[in-house]
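Undergrad: How does the following fold in three dimensions:
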Amino acid sequence: MPKTSKCGKFICLNSDIKFLLGVNYFPRKSNIKMWSKWNMDDIRNELNVMRSLGIRAVRFFIIAEDFMDNYGNINEDTVRKLKEFLDLLREYGIIGFPTLFVGHMSGRNWRVPFLVNGDPYDEESITRFTQFVTNIVNELKNHEALGGWILTNEISLFKRPENRDRALAFLSAVTSAIKRIDPNHVVSSGDVFYGPMQEEPNVRGMVDYIGPHLYLYHDDPVLHGYLYGAHLDLASNGGSSPVLLEEFGFSTLQYPEEWQARFINEVLYTAIAHESSGAFIWCFADFINDKDPPYEWRPLELGFGIIDKFGKPKLAADVVSEFSKTMINLEELGLYNRFRRMPKTTVVIPFYAYKDYEFVSYKDYSSVLMSDILLTMVGAQVRVVYELDRERIGDGLVLMPSVPLALTSTWDYLLSSVKSGSNLYVSLLRQSFHESPTHLWDELFGVKPSSWAGSKGRVISGNVKISIKHDFGSLRAGDSLSITVGNPTYLYEVKPTDATVIATLNDDLPVVFMTRRGNGVVILSIIPFEHIITVTGKYMEVLPFYKALIDLMGSQQIAYSSLPELEVQTFYGDNEHLLFIINHSINDVVGSIKLNGKVSRVERIGGLGDVKLNDNVINVNIERKSGLALRIE
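TA: The predicted structure follows:
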């Protein structure tokens, strides 16, 4: 029996860390009617294709109407088919992750017989569902093809819980029942990423990993690519829990096959480079029955497969096959064991993004994602930590980007941390006029408010000029930055007490300050750079500031790119390192990877592109939306 377990920030398979390259699965011919139109021969043929592509894991779905009655009692005939399916998985060396509550699927909400008033969070509904889950887990817990349990498929889309507490009560009740019966396999919630059941501090101990479902869209292809890695960083909470990308993909009824394939390649390299424990593509095959619900009114759902409706591999299948070979090579070298990421920068997720406080209505953390992206672009390696998990913040550079406020206890903690040698960057977003972001203006930042009572502060919009008044990392006094502000943005007006003015707005208002507290440095910006860029997408305008920040703090990796579209992630070993280089551009890119330290040899492990070491610089020619894996000595 394969045992899956949480091993620190990874999922272990029989005590080994393996990247779980997987797919979400319904058969090509029967789609969501897999159990009612059971055909073992069709499934066997598709599993054979999966094995040939290097697929290690399959997520599949227990459809309520096929498996249970109104009280959660199981249908023995369908359970027999379920066991037959797992037997087939075992035959082909693939592990399975059954999803237990499938109310929402592919743009439709399906009938769940046992629910009381259609509410899965009702106490009686939970009791009935727990009984059903208990029966299924008892039947399958010792099967050699079982990989883990996924509690739901995006239950918040089926019915959004009234509040966070109801969602977590549901999660706690059912996952605890699973774990009592089967302590040998991992469990996740399967909910949408921005739902309460995917918030790591709130579900830690209930689930074994965080499983994002990501279908992201953006105007800028480079930012779009970076967003996947930033979400994985956010999900992990600084390595507190493993992350497995449970769903991602696009339909070839939206985009050409080539771009679907390139996107999948980009995300697979991103997932492995951000220490994800695996990635499950949505989905294995296109479907042929276009008049079945919900496909008749959701034709998009017919075309997500890496295999087309005739059973022929799409271009994405070749990408998966090649990636699986690279993945094996990396594991043989010791990826995730001998080689690990070593982030020196920490971005903090504000408390209000995942905890309920009275009269605090801020919920957005897009600035956290943008800060992660900007830092990565300028060569830093990032982890993201939730504010209330302060003990995970650690040393190095800490960033609180575009925050309207933080807890007073957090400011106290950060002041103490800076005095002990950490460095801090804070930018402020004025989302409410009846607010103060901190109680330590002077003690921490060396400034104090200067506006007249009742003032809304300084408003900026359009193009603004930031003038550098004091040397700051790679920025020199006399330099300037031009920033486009998309929406009118109000700024706090403050004046220094003992802080040094680093930059002013239009040669007038001081906007960036630096002060020393004990053994550390504090940088304060009253311009919310990260929030501004989430609106405009003009990241190139802010990169010089972020580069100066990283240069000042000495937070760069051993290897970093000369171009922002090339992401670099370093996995450090004793005498050699692994590099992942990901091209987030829609163009092939020729660029250079600069090295902080002497490198004598570069070996290409896999990926789409060429590399050459030249005078301690790695010159790369890398295909669009693709990745490279290198070993350097």
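Undergrad: Only C-alpha atoms from now on, for both contacts and neighbour counts.
TA: Will do.
Undergrad: Show me what counts as buried in stretch 605-617.
TA: With burial defined by 16 or more other C-alpha atoms under 10 Å, the residues of stretch 605-617 counted as buried are 605-609, 611-613, 616-617.
Undergrad: The structure of the following sequence is requested for comparison with the preceding one:
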Amino acid sequence: MVLLIEGRPWLGANFWSRAGGPLMWRQYDPALVRDELQVLREHGMNLTRSFFFWPDFMPAPDRIDPELVRRYADFLDRHHELGMRTIPTFVVGHMSGENWDPAWRRGRDLYADVWMVARQAWYVRELTARFHEHPAVAAWLISNEMPIYGEPSTRDRVTAWAELVVQAVRAGGGTQPVSVGDGAWGIEVTGVDNGFSVRDLAAITDFVGPHVYRMENDIVRQHLTAAFVCELAGTMDRPVVLEEFGVTDNFVSAEHARHYYRQTLHNSLLAGATGWIAWNNTDYDDLYDQDPYRHHAFEMHFGLTDSTGRPKPQLAEVREFASVLDRVDFARCTRAPGQVGLLVPSYLEHAYPFTEDSDRTYLFGVLRQSYVATRAADLPVRLLRERDGIPDGLALYLVPSAKQLTAPAWRLLAEVAQDGATVYVSYSPGGNGVQRGPWYADLNGMFGVEHQLRYGLVDPIEDDEVGVRFLDALGPIAAGATLRFTTGGDEHSRAYLPVRPTSARVLAVDGRDRPVLLERTTGRGRMVLCTYPIEHMAAALPSVNPEPTHAVYDALAVLAGVERPVTVADPLVHAATLSHEDGRRFAWLVSQSPDPLTVRPTVRGGLAGLEDWRPLDELTLPPFGVSVLNLLPDS
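TA: This is a model prediction of the structure:
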């Protein structure tokens, strides 16, 4: 499902006027607001996310400021004049490094205090009743990053609070889509339980809205993290809107800001996002003595325009992205059904008895690095949550650097292999010293080996680089070829699995002739074991991508018969496709190279220019460039 405005997907910016920032409603300037919106509209945007600054809009427990309501009504009218819409956000107590309370709150718990929840519900209902019929309202958001403002709480309290305030939107007459505005930072995405369960909240709302601002140590991971978060959020059977993302000029050059926007927009699109709301519309240099900018000076410079209203390079990037959305008629495009499943263990989102918090957070890094490798191998991947069951019918299942799955999940993986799939599992003892080792239902039987582990001990990887030599050809990997993996991890996780093959065939060995990749055929399929935690090793290292895991995945995809309409040999260029309902298909080529890169894609059918339909065998991508092309039918 795609949330649309007059047939176009949501594309916009979080909005505070440069006259006032969060205090804009105290000094509202209608003409300036119209000018600010006009710039966004001219660059292809059709949406803003706007904010009822709670201390101002609700100065008393039973009162909403009528003058600010009038000003917000004018704000909606300005949107309507320009053919734009907005998403009002109700409980805005946190903003850009500062928390503001209504004076009357007096420290009362926002989730568990019945009177306090009733006041919020009243406030939400009353504002919805005033504005729900206005044509400029696209949707509603309950809060802005409530886990920061209200702080984490228990899952039952948060979900009950959310259900009541969502019901208040409906009681006020709001029929538009509604979501929470929490950032999708819950346990199902991050492995950290803040009470805001993405799963529970998705069940009572209409879309999931990740907020992604990551400090990273690898540029490819940085460019794909928002996409990976969208993939995780997209497993909740709700549209995914990238509700907040952006960069501050304090932390990034103008050129690299444009690169970041380009990569985030296109990669998240390919990851299933169907709406984008950048942070934010403008800079605030004139507000240097006003909180939060006084003490968080970098927050002044997240804008798509500078403090005079002049467009910045990243706004030009948004305009180009909007043009691509229109040219491919994105609202009627879909991703191809993935033939490759990346398994998300239930241990990411569930605290099983006597397990460690780090068992969950470890998984985020491993899964993200595995996702990076699937993109480098141009695999049509989908994320499979163990908690929701492991579907059959895929060609290739990936279980990267796995310490833990439930026993029934291991049985299901053995069954899908028996039925014809290729199941790949790489070993890991985990990231802590608690019950350190493989929690597998039947390691030896599944993989045709006898493990040689010693109780309570790991087998440390001795070398800083592991050379993996292939004994026979595997897909495009020639017999005798060697892949070199840099070793990462700590005293717990930097370890390999010593095994002796029984019914398994050794595909590759390390520099000490120990088995690294083994294959056991079973029924119509196969189980493939990697005895090194190659995804975790990469996840633990800075500036590591591209690294050779993509080559292993590529070879497994060939072995499994995975269909890939477009591939590029260079792992710095990621290829993916979308299909239009009228039969047209489009190819995306996304470069992770800081330099221009010329590539010759391998294509079934052919490629042609998006507008001129000129056939292309070779093309040059600019630094961190994206090319969107027509994918021609097979001859």
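Undergrad: What would you report as the TM-score here?
TA: Once superposed, chain against chain, the TM-score is 0.90 (TM-score structural alignment, normalised by the length of structure 1); 610 aligned residues with a C-alpha RMSD of 2.5 Å.
Undergrad: mind putting the buried residues of stretch 605-617 of structure 1 in a markdown table, distance to Ile150 of structure 1 and secondary structure included?
TA: Listed next are those as a markdown table, based on distance: C-alpha to C-alpha, whole Å; DSSP: H, G, I helix; E, B strand; the rest coil:
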| residue | distance to Ile150 of structure 1 | secondary structure |
| --- | --- | --- |
| Ile605 | 33 | strand |
| Gly606 | 32 | strand |
| Gly607 | 31 | strand |
| Leu608 | 33 | coil |
| Gly609 | 37 | strand |
| Val611 | 41 | strand |
| Lys612 | 44 | strand |
| Leu613 | 45 | strand |
| Asn616 | 47 | coil |
| Val617 | 45 | strand |
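Undergrad: okay if I get the residues you listed as JSON lines plus distance to Lys141 of structure 1?
TA: Output for the buried residues of stretch 605-617 of structure 1, formatted as JSON lines (distance: C-alpha to C-alpha, whole Å):
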{"residue": "Ile605", "distance to Lys141 of structure 1": "37"}
{"residue": "Gly606", "distance to Lys141 of structure 1": "37"}
{"residue": "Gly607", "distance to Lys141 of structure 1": "38"}
{"residue": "Leu608", "distance to Lys141 of structure 1": "41"}
{"residue": "Gly609", "distance to Lys141 of structure 1": "44"}
{"residue": "Val611", "distance to Lys141 of structure 1": "47"}
{"residue": "Lys612", "distance to Lys141 of structure 1": "50"}
{"residue": "Leu613", "distance to Lys141 of structure 1": "51"}
{"residue": "Asn616", "distance to Lys141 of structure 1": "53"}
{"residue": "Val617", "distance to Lys141 of structure 1": "52"}
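Undergrad: from the residues you listed, which is closest to Asp588 of structure 1?
TA: Proximity of the buried residues of stretch 605-617 of structure 1 to Asp588 of structure 1 (C-alpha to C-alpha) peaks at Gly609, which lies at 9.1 Å.
Undergrad: quick one, what contacts that closest one?
TA: With contact set as C-alpha atoms under 8 Å, 6 or more residues apart in numbering, Gly609 of structure 1 has these partners: 620-623, 627-628.
Undergrad: Please repeat the previous calculation with a cut-off of 10 Å.
TA: In this structure, Gly609 of structure 1 makes contact with 581, 588-590, 620-624, 626-629, judged by C-alpha atoms under 10 Å, 6 or more residues apart in numbering.
Undergrad: for Ala409 of structure 2, same thing?
TA: Counting by C-alpha under 10 Å, 6+ apart, Ala409 of structure 2 makes contact with 345-346, 386-387, 389-390, 415, 440-441.
Undergrad: So which of the contacts of Gly609 of structure 1 belong to helices?
TA: Taking DSSP state H, every one of those sits outside helices.
Undergrad: Got a ChimeraX select line for the buried ones in the residues you listed?
TA: The buried residues among these can be selected in ChimeraX (16+ other C-alpha under 10 Å) with this line:
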select :581,589,590,620,621,622,623,624,626,627,628,629
